[in-house]
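Q: Fold the following, please.
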Amino acid sequence: MTTLLQLNSSIFSSDGHSSQLADEFVTTWQTHNPAAQVISRDLAKDPLPHLDAARVSAFFTPPEARTPEQQAYIAESDALIDELKQAQAVVIGLPMYNFGIPSTLKAYFDQIARAGVTFRYTENGPEGLLSGKKAYIFATRGGLYAGTALDSQTTYIRNFLNFIGITDIEFVYAEGLNMGEATKGQSLANAQQRLAELAA
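A: Predicted coordinates:
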């Protein structure tokens, strides 16, 4: 069975433009994949704890030496990784906040970046262990940033996903959303057209 994992990271939850585009993509995708399973995470409604010393220590402690508290941290991370491993497609609703990604999405990434689990270091450098997946990123911005030095998101997201083995990535941008209703409407319409093409 094909599985899709959807991650919405807008602080406005389902009211965010990035969430709405991601939701529309998933709905359209499901019409073409009616037997597929969809796993959804709203990182605003159910935020994950940010990385701290205790969690990092748990990640690097051998299983037989972990305390009950450390094991609870590992179990939380393992559950997220298991969801991701199940998925053949990953959809991320990605708003831009102050030139970066939402902190809730960074917290998610920090939970799934586990040496020996989602990546490993070899004599030739790091190797991602989650290959064979397709990622769709729905990036919404108030201004115009794609292709400029101010777009830190695209490079970061691509580098992180590549690091864990996901190299087939599609970015769909809806920009200029705070630059007047005409610009906003056209940008969202263009993104909706593109998402319909990708979902098919």
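
Q: Only C-alpha atoms from now on, for both contacts and neighbour counts.
A: OK.

Q: Which strand or helix spans Asp78?
A: Secondary structure assignment for Asp78, by DSSP states H and E: helix 68-86.

Q: Downstream of that helix, the next helix or strand is which one?
A: Once helix 68-86 ends, the next helix or strand along the chain (criterion: DSSP H and E) is strand 89-95.

Q: by how many degrees do that following strand and helix 68-86 diverge?
A: Here the directions of strand 89-95 and helix 68-86 differ by 110 degrees (axes from the mean of the first three to the mean of the last three C-alpha atoms, to 10 degrees).

Q: List the buried residues in the helix holding Asp78.
A: Buried positions in helix 68-86, judged by neighbour count with 16 or more other C-alpha atoms under 10 Å: Gln70, Gln71, Tyr73, Ile74, Ser77, Asp78, Ile81, Leu84, Lys85, Gln86.

Q: To check against the first, give me the structure of this:
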Amino acid sequence: MATLLHLDTSVWPESVSASRPVTAAFRKAWEEQHPDGTVVYRDLAAEPVPHLGTAGAEAGFADPATHTPEQAAAFSRRVELAEELERADVVLIAAPMYNLTIPSTLKAWLDHIVIAGRTAGPGSSVAGTPVHVVASRGGSYEPGTPREGTDYVRNYLTAVLGGTMGMKVDFIVPELTRAHLHPAMAALVPKAEASRAKALEEAVIKGKAAARHAAA
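A: Here you go, the predicted structure:
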């Protein structure tokens, strides 16, 4: 049975969020192809995982047989999250840009699931798993724009998910999402609307394609 792991991270509800409607469209398209499939959903904004502490970090580099009770408890949480990721045939992550990078809740999740010798490094247990990232942002960071080079969402997630963990990373990028709110960006509203429509269309297409991959 196919499994989709879906993570939302926006602090805003779907009615005003730029990323949540896009992940919802992807998920709906995937579910239509897999009515009997399993969706594991985490809203990391509503129910964040705790930040990685000393005990959990130490435990990741120590023989489990030597773990203290505190380390064992902390590491069990990391293993639970890693196993959830390993069971997924497809992963869907919302990563809206907050202050030029990913939400801290997503970073906390990553700090737990990136485990050297398991999900990270040579022989990664999640190597090859497709991960679709909805990287919404209020402005534009494309080549030729004033903020080119300061996109620390795609660069970072490409390095961690793709480079460190060996996953197949794909991005859907709704941009200029703040154009409707700032008078100085009023001229960009048509481009913002076009970007949103394109993102929703891509989400449906890629959701269906991901479902076909999981069924293969």
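
Q: what does the helix holding Asp78 of structure 1 correspond to over in structure 2?
A: Mapped onto structure 2 using TM-score structural alignment, helix 68-86 of structure 1 spans residues 69-87.

Q: Next one: the most centrally placed residue in structure 2 from Val133 of structure 2, what distance?
A: Centroid-nearest residue in structure 2, with C-alpha atoms, centre = their mean: Ile93, separated by 2.5 Å. With distances taken as C-alpha to C-alpha, to the nearest Å, Ile93 of structure 2 is found 5 Å from Val133 of structure 2.

Q: Same question for Glu47 of structure 2.
A: Separation of Glu47 of structure 2 from Val133 of structure 2 (C-alpha to C-alpha) stands at 20 Å.

Q: about what we covered before: wait, what's in contact with the residue nearest to the centre of structure 2?
A: Taking C-alpha atoms under 8 Å, 6 or more residues apart in numbering as the definition of contact, the neighbours of Ile93 of structure 2 are His6, Leu7, Asp8, Thr9, Thr23, Val131, His132, Val133, Val134.

Q: which residues in structure 1 form helices?
A: Taking DSSP state H as the criterion, structure 1 contains helices spanning 17-32, 53-60, 68-86, 103-112, 152-163, 181-199.

Q: contacts for the third one?
A: Taking contacts as C-alpha under 8 Å, 6+ apart, the residues outside helix 68-86 of structure 1 that touch it are 3, 5, 39, 54-55, 57-59, 63, 90, 111-112, 118, 130.

Q: What is the nearest of those residues to Gly185 of structure 1?
A: Nearest to Gly185 of structure 1 among the contacts of helix 68-86 of structure 1, counting by C-alpha to C-alpha, is Val90 at 26.1 Å.

Q: That closest one: neighbour count?
A: The number of residues packed around Val90 of structure 1, counting by other C-alpha atoms under 10 Å, is 21.

Q: Over to the one 3 residues further on?
A: Residues within reach of Gly93 of structure 1, counting by other C-alpha under 10 Å, total 27.

Q: In terms of neighbours, single out the busier of Glu47 and Val133 of structure 2.
A: More neighbours surround Val133 than the other of Glu47 of structure 2 and Val133, with 24 against 10 (other C-alpha under 10 Å).

Q: In structure 1, point me to whatever sits opposite the more buried one in the alignment.
A: Across the two structures, Val133 of structure 2 finds its equivalent in Ile137 of structure 1, going by TM-score structural alignment.

Q: how close does its match sit to Glu197 of structure 1?
A: Taking C-alpha to C-alpha, one finds Ile137 of structure 1 at 14 Å from Glu197 of structure 1.

Q: next one: Pro68 of structure 1
A: In this view, Pro68 of structure 1 and Glu197 of structure 1 are 48 Å apart by C-alpha to C-alpha.

Q: tell me the contacts of Phe61 of structure 2?
A: Under the criterion of C-alpha under 8 Å, 6+ apart, the contact partners of Phe61 of structure 2 comprise Ala116.

Q: what's the spacing between it and Gly117 of structure 2?
A: Using C-alpha to C-alpha, one obtains 9 Å as the distance from Phe61 of structure 2 to Gly117 of structure 2.

Q: Chain neighbours aside, what residue packs nearest to Val117 of structure 1?
A: Here the nearest residue to Val117 of structure 1 in space, its sequence neighbours aside, is Leu129; by C-alpha to C-alpha, 6 or more residues apart in numbering that works out to 7.1 Å.

Q: Now do that neighbour: how many residues are near it, please.
A: 18.

Q: same question, Ala62 of structure 2
A: For Ala62 of structure 2, the count of nearby residues is 11 (other C-alpha under 10 Å).

Q: now do Trp109 of structure 2
A: Burial of Trp109 of structure 2 is recorded as 20 neighbouring residues (other C-alpha under 10 Å).

Q: Which residues are in contact with it?
A: Contacts of Trp109 of structure 2 by C-alpha under 8 Å, 6+ apart are Val49, His51.
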